[in-house]
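Chemist: Quick one, structure for this:
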Amino acid sequence: MEDLEAEQFKMSEENICNENGNAIKSQPSGRPATQQRDAVLKVIMLGEAGVGKTTFARRIQTRDFSPSTAVTYTLDIFQRKILLASGTMMTFALWDTAGQERCRSLTYSYYRDTKGVLVMYDEKTKLRISDLLKDLKQYAKDCKVSVFLIANKIDLGRDFVLSDNEIEDLSKLNGVLVVDHFMVSSLTGENVEACFRTIAKRLWDAEEMKQFEESSKSTTIKLQDKSDPPVEKTMKKNCAC
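Modeler: Predicted structure coming up:
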């Protein structure tokens, strides 16, 4: 599996930089000369309105805090491009969905090709997590997605953060397996980058494993079945060779 510690970040459409901020020369197409292929990791964010999904997504995209953000009424997409050591340009596409109750049903069609789902909560919305997981179970029932819980606003305290036992109970109750649980602060940036790197690596490793398994299946050699008719052999008689 590829190591994200060797990643290089594309900060804008014009400039491609490595993790130290040094510019990488690109071809006229805007792509680095070492690039081999593109890959997209589509990740959906769920959470109640005001929980901090948009500020979290902006931190991942720009690694900075935006003090004021408009309410998301339908959908916003935030992207961060990562140039892996192999030359693969991986796009981490974070879909920020509306948290209002009236907009929740709009997320049904968004799950197509989704690799991961981030369910965010804070102290005020902790009791609504079960409802979010029920929605996830309903809308993503035909999709194989990895689910991550994120406790936001830990700069205000950590007493509200779910325990491992509570997460296990929620998973069993709603039939949704939670892969991991993170504590972050979109305001201060605490743990946001580490959370992003861990999730991106896990999703990319899973995608590579999936591609490897599919490739293995396609190269399976079919052996001759015993029921197949025998191959007729012909011999030349009176060969003067």
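Chemist: going forward, measure contacts and count neighbours with C-alpha atoms only.
Modeler: Fine.
Chemist: tell me the SS of the residue nearest to residue 125 when sequence neighbours are not counted?
Modeler: Closest residue to residue 125 apart from its sequence neighbours, by C-alpha to C-alpha, 6 or more residues apart in numbering: residue 48 at 6.7 Å. Under DSSP: H, G, I helix; E, B strand; the rest coil, residue 48 falls in the coil class.
Chemist: again, but for residue 181
Modeler: strand.
Chemist: How many neighbouring residues does it have?
Modeler: Residue 181 has 19 neighbours, counted by other C-alpha atoms under 10 Å.
Chemist: contacting residues around the closest residue to it other than its chain neighbours?
Modeler: Leaving aside its chain neighbours, residue 181 sits nearest to residue 149 (4.7 Å; criterion: C-alpha to C-alpha, 6+ apart). By C-alpha atoms under 8 Å, 6 or more residues apart in numbering, residue 149 lies in contact with 118-121, 178, 180-182.
Chemist: run this one through as well so I can compare:
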Amino acid sequence: MERVFKAVMLGGAGSGKTSLRNYFLYNSHTGQYTPTTNSDFVSTYITLDNEEMVAVQIWDTSECKPDLLTAQSLAQDADGIMLVYDGGSKASLQALEKHLLTIATASQTRRNKLPVVLVQTKCDLEVGGEQQVECKRVKELCQSRLEIDDIQCIETSARTGLGVALAFQTIAELCHSQWRGAMTPDVSERLPKVRPSRHGDPIAYSAFELETSSGAKTRQRDGSAVRRLRRKLCRLLCFA
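Modeler: Model (predicted):
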């Protein structure tokens, strides 16, 4: 059965999480800010450095209080975290402190540290009256708070595409690497067919329709099973 990794994007309101994901998946950027009101995910394949393709659920999180799926809840089930911030926004930088606590709490229940990639957005924009906070400074803060020796910090722009593909490929690489490192020779025989999750994710070890970066869908084998899974997922999401 296919392994699907869950990558959760955390960051303050307006940090650029949704724009980052939209550019990666659809190669598009609107330039308009619309607050994300409900956390959701999109499934896609990501190609690793060794040319292997892995399935990833990319979760975009909301800072709105009515959202039922909190960042803390999503981080508990995550395989990796993309910590997103706008280096020219004080509010975005302040939100990092809250999310660092969320990641640290989630890591306490795990055997290994939760993989984290630090993503600085809007690097193509000039900051009026303020200076962009360098990745190096934020990286040192994150490493200190999370007690991780080396966190990769990637500068991105959802308008020009700078570093966007690299950011998503990096988190996929880290998730896959940690999973491979934790595997034993007989682990495939002991893996459950359905991964436990609180977020309408009954398909983590099953084939399903994946959305590629070009927006096209790849049809998997056993179409009837796929349709059943999609219907079940839709029902779960409707009641979330």
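Chemist: TM value for the aligned chains?
Modeler: After superposition, the two chains reach a TM-score (TM-score structural alignment, normalised by the length of structure 2) of 0.63; 180 aligned residues with a C-alpha RMSD of 3.3 Å.
Chemist: what packs against the lengthiest helix in structure 1?
Modeler: In structure 1, taking DSSP state H as the definition, the longest helix is helix 192-218. With contacts taken as 3 or more C-alpha pairs under 8 Å, 6 or more residues apart in numbering; DSSP states H and E, helix 192-218 of structure 1 sits against helix 53-62.
Chemist: Could I get the buried residue list for the helix it packs on?
Modeler: Within helix 53-62 of structure 1, the residues that qualify as buried are 53-61, counting by 16 or more other C-alpha atoms under 10 Å.
Chemist: Which elements pack onto it?
Modeler: Looks like helix 53-62 of structure 1 contacts strand 75-83, strand 89-97, helix 192-218 (3+ C-alpha pairs under 8 Å, 6+ apart).
Chemist: which of these is buried the deepest?
Modeler: Most buried of the helices and strands packed on helix 53-62 of structure 1, by mean neighbour count (mean count of other C-alpha atoms under 10 Å): strand 89-97, with a mean of 22.
Chemist: By how much does the following helix or strand past that one deviate from structure 2 on average?
Modeler: Toward the C-terminus, strand 89-97 of structure 1 is succeeded by strand 116-121 as the next helix or strand (DSSP states H and E). Following the fit onto structure 2, the mean deviation recorded for strand 116-121 of structure 1 is 0.7 Å by mean C-alpha distance after the TM-score superposition for structure 1.
Chemist: between strand 116-121 of structure 1 and helix 53-62, how many degrees?
Modeler: 130 degrees (axes from the mean of the first three to the mean of the last three C-alpha atoms, to 10 degrees).
Chemist: Give the aligned range of strand 116-121 of structure 1 in structure 2.
Modeler: Under TM-score structural alignment, the match for strand 116-121 of structure 1 in structure 2 covers residues 80-85.
Chemist: Residue in structure 2 paired with residue 52 of structure 1?
Modeler: By TM-score structural alignment, residue 52 of structure 1 lines up with residue 16.
Chemist: same check, this time on residue 150 of structure 1
Modeler: In structure 2, residue 150 of structure 1 lands on residue 119 (TM-score structural alignment).
Chemist: wait, doesn't its match sit right on residue 154?
Modeler: Yes: with contact defined as C-alpha atoms under 8 Å, residue 119 of structure 2 reaches residue 154; the gap is 5.0 Å.
Chemist: So which of the two has more stuff around it?
Modeler: Set residue 119 of structure 2 next to residue 154 and count neighbours by other C-alpha under 10 Å: residue 119 wins out with 30 against 19.
Chemist: That one in helix, strand or coil?
Modeler: strand.
Chemist: List the residues that contact it.
Modeler: 82-85, 153-156, 167.
Chemist: which of the residues you listed map to contacts in structure 1?
Modeler: Among those, the contacts conserved in structure 1 (both residues aligned by TM-score structural alignment, their matches' C-alpha atoms under 8 Å) are 82-85, 153-156.
Chemist: Reformat those as CSV; add distance to residue 62 of structure 2.
Modeler: Output for those, formatted as CSV (distance: C-alpha to C-alpha, whole Å):
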residue, distance to residue 62 of structure 2
82, 14
83, 13
84, 13
85, 14
153, 22
154, 22
155, 22
156, 20
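Chemist: Now flag whichever of the residues you listed is closest to residue 172 of structure 2.
Modeler: Of all those, residue 172 of structure 2 sits closest to residue 82, with 10.2 Å by C-alpha to C-alpha.
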